[in-house]
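**Student:** Need coordinates for the following:
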Amino acid sequence: MIATEGGHRVTPAELFFDLVFVYAITQVTALMAADPSALRLLGGAVVLALLWWCWCCFAWLGNVVRADSGAMFAVLVAVMAVVMVVSLTVPEVYHDLPGGLYAPLVFVLCYGAVRILHLVSYWISSPGDEALHATLRRTALLSVGPPFVLLLVGSAFTGVTQVLIWFGAVVIDYGGIYLTGSSGWRVNSPGHFAERHGLIVIIALGESIVAIGVGVSALPISTPVLAGTAAGLLVVAGLWRLYFRQISEGAEHRLTALEGDERTRFARDAYTFLHLPLVGGIVLTALGMKKVLHQVADSRHYDLSEPLHGLVAWALSGGVGLFLLASAAILLRSGGRRSLVLIIGGLACMAAGALVVLLPALLALALLAAAVTSMVVLHSRRAVAAGPGTQ
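**Tutor:** Below you'll find the predicted structure:
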């Protein structure tokens, strides 16, 4: 395996690797859309957190070892194959269909294989790095072994029990990373690390656009459908603008300015941990937009005056709210800057579900698009005016 240098950038091999996660995120949205209950949304969040961990493992590894080297590329292809199997099982992970392999168990075994491949590859990539090897051993004992056992146990159950056991496994897995500390992990190229996470945000935003199209598939195109599509794209464009013009650049600059374990801790906090709710917010918004476009297009079963119902209504605006709050947290971690626009806007969007259930679905989406656009413009102006202080 070939080590990376400070100016290392994302390789085509890593872009190829990300393709399988396009499908994986789409499957998570489909999993929640099939039964948009509180339990299913929590279950979808658990699956997304596990998939996110699979992706993050190799984003970190690709920062210290070139992904397009022969041995590393072979590992990536193997991981792609395993994650593809994981993605195929997602729709059945909480409700196994008869006549085939037991999907929850297949999901858990493949997830475990990804984590093992990551640890082994990291170990081989740095044969003389004792600090890294000690961290890898602690990671295997605290953040891989116990959660994997819980996932195996949970796969034997269904319903609330399965979801809660798997949720506990995720908490232990993520908490174990804090307990293992930052010593031994490396971020050789800040530019590469930031670019990798920007690409996964692009993938999530792209999935939200796909969700709009899926919502109207096999249904006639109408003027309300075109209006809903335009509003949905405006929401996605606003989130893109906020992240890539007002969030990611500051985070990358902060990452570049730090060294050693401080850089590692910042990468862990701002990227590995805080980008998860940011991506999760996009997935929830995609779920809401998919349902809006389906109702607008299906005029035989829905009237244009009908609102979204249940948790889907909260997902539409709440997903944006989660994205805004995660963005505010990244800004705060990047340099102590508090964005009142993002914090207040995020909390308002989280609470706006109470209004969404009362408004026609198309109108709710249009108002959300207007709100996102307004917040992006206002945040940008306040950021320029306030400089490094409170925005």
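
**Student:** switch to C-alpha atoms for all contacts and neighbour counts from now on
**Tutor:** OK.

**Student:** Can you get me a residue count around Thr256?
**Tutor:** 17 (other CA atoms under 10 Å).

**Student:** do the same with Gly389
**Tutor:** Every residue meeting other CA under 10 Å relative to Gly389 is counted, giving 12.

**Student:** Could you find the closest non-adjacent residue to it?
**Tutor:** Counting by CA to CA, 6 or more residues apart in numbering, Gly389 lies nearest to Arg337, which is 5.6 Å off, once chain neighbours are set aside.

**Student:** Contact partners for the residue nearest to the spatial centre of the chain?
**Tutor:** Central residue of the chain (CA atoms, centre = their mean): Val279, 3.2 Å from the mean position. Neighbour list for Val279: 201, 204, 323 [criterion: CA atoms under 8 Å, 6 or more residues apart in numbering].

**Student:** Let's compare: structure for the following, please.
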Amino acid sequence: MRGRDPGEEHRASTPLELLFDLCFVVAVAQAAAELHHALTEGHLGAGLAGYVAVFFAIWWAWMNFTWFASAYDTDDAPYRLLTLLQMAGVLVLAAGVPRAFEHYDFSVVVAGYVLMRIGLVAQWLRAAAGHPGGRPAALRYAGGILVVQIGWIARLWAPGVWGWVTFVVLAIAEMAIPAWAEFRGRETAWHPGHIAERYGLFTIIVLGEVILATLTAVQSALTESGVSAPLVLVALGALVLVFALWWIYFTGAEAHLRTQRIALTWGYGHYLVFAAVAALGAGLEVAVDAVEHKAHVSEQAAALAVAVPVAVVMVVLAALHRLTGTGAVARTAIVAAGVVLVLLLAFSPPLLGLGGAVAGIAVVVAATLTVNLVVLSTSDRPR
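**Tutor:** All right, here's what the predicted structure looks like:
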């Protein structure tokens, strides 16, 4: 395990990485489904808290594997078996998501998460043994991850509010490990093109979850109540939103990760992108439930469940596009205007109806993309 060439041509995601992603999408689907139930019942605070915590575990484990694989994917038998261990961990985590949301019992989630992280510790120790040049960083990664896992296990006995305080502390410690491991040493030689592709593929998977969640909700509504104009508008709005967000992301998918600082900021920023896109699926399900009068929330609250994730994605992608010097939504004024209109439309159901509000949000996102593309075609500088 001596490391992959960071300048390797035609470096692409492997079939094992794609299988790995499919296991993670199960966990994403579970988190989004539980968020949907919490929002439908009007449990906003508890639902968001559980969602943020669970999605952090999913995203961080996926991100760490992805960057390690970009540097050290030897695809031999030990590598494959340790990846299998991490895949088993995410499925255990997914199985524990309902208990985490409904009973605030994170024991199964933590068990799955620690299993994933122990698998990665073993990978880093293999890298330390096989790659002398990268040994100092590899050992710091392995040691740092191992220490923090002990903290996650101990957190299970933290009482009351201390459970959330220790969560924040441990999450910060997890995110500090890469900066500490790479400090004053030889940087891990990840492949920029491979990293950009991996993030793009996971974005597609999460967008696919939005489509599946919306389709399931619409199908159920059609079975129970038949076709209605608001339902059609929500379904069409959902499709346009998915397509427009896909277009926005992949106009700037070939990110220029020129430095370690830019790469870390870009990579960490995707937590908000992935989490907000998955939350959009939950929000669209809430919108369908509200149209069918099955949700215990107002139409305005349902519209906010769609608008807020969309606004977050637009803002974060605009910032990431400016950071990397690529992308279609790096024009600050245009994006800001689009975000304001999206949020204002969340308060329009009394006037437009919920279906009209969701469709309007989709039109605004598409228009924001269109104006940015027109400006991009006439100017090479972000404004």
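
**Student:** Superposed, what's their TM-score?
**Tutor:** For this chain pair, the superposition-based TM-score is 0.85 by TM-score structural alignment, normalised by the length of structure 2; 368 aligned residues with a CA RMSD of 2.9 Å.

**Student:** so which of the contacts of Val279 of structure 1 comes closest to Asp96 of structure 1?
**Tutor:** Within those, proximity to Asp96 of structure 1 (CA to CA) peaks at Ala204, which comes in at 26.1 Å.

**Student:** Look up how far Phe157 of structure 1 lies from the closest one.
**Tutor:** 30 Å (CA to CA, to the nearest Å).

**Student:** If you count surrounding residues, which of these two has more?
**Tutor:** Neighbours were counted for Ala204 of structure 1 and for Phe157 using other CA under 10 Å; Ala204 has more, 23 against 14.

**Student:** quick one: the more buried one from Leu132 of structure 1, how far?
**Tutor:** Using CA to CA, one obtains 31 Å as the distance from Ala204 of structure 1 to Leu132 of structure 1.

**Student:** And for Ser380 of structure 1?
**Tutor:** If you measure Ser380 of structure 1 against Leu132 of structure 1 using CA to CA, the figure is 41 Å.

**Student:** in the stretch 151-300 of structure 2, which spans are helices?
**Tutor:** Taking DSSP state H, counting those that start in this stretch as the test, the helices found in the stretch 151-300 of structure 2 are 162-182, 192-225, 229-251, 260-291, 299-324.

**Student:** Tabulate these (JSON lines), appending distance to Val335 of structure 2.
**Tutor:** Listed next are the helices of the stretch 151-300 of structure 2 as JSON lines, based on distance: least, CA to CA, whole Å:
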{"stretch": "helix 162-182", "distance to Val335 of structure 2": "29"}
{"stretch": "helix 192-225", "distance to Val335 of structure 2": "20"}
{"stretch": "helix 229-251", "distance to Val335 of structure 2": "11"}
{"stretch": "helix 260-291", "distance to Val335 of structure 2": "15"}
{"stretch": "helix 299-324", "distance to Val335 of structure 2": "7"}
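
**Student:** Nearest approach to Asp76 of structure 2 belongs to which of those helices?
**Tutor:** helix 192-225 (19.0 Å).

**Student:** Number of residues surrounding the alignment partner in structure 1 of Thr332 of structure 2?
**Tutor:** Thr332 of structure 2 maps onto Leu340 in structure 1 when the alignment is built from TM-score structural alignment. Summarising burial for Leu340 of structure 1: neighbours were counted as other CA under 10 Å, giving 14.

**Student:** got the contact list for Leu340 of structure 1?
**Tutor:** Contacts of Leu340 of structure 1 by CA under 8 Å, 6+ apart are 390-391.

**Student:** mind running it again at 7 Å?
**Tutor:** Applying CA atoms under 7 Å, 6 or more residues apart in numbering, we find Leu340 of structure 1 in contact with Gln391.

**Student:** Quickly note the distance from it to Ala348 of structure 1.
**Tutor:** As for Leu340 of structure 1, its distance to Ala348 of structure 1 is 12 Å (criterion: CA to CA).
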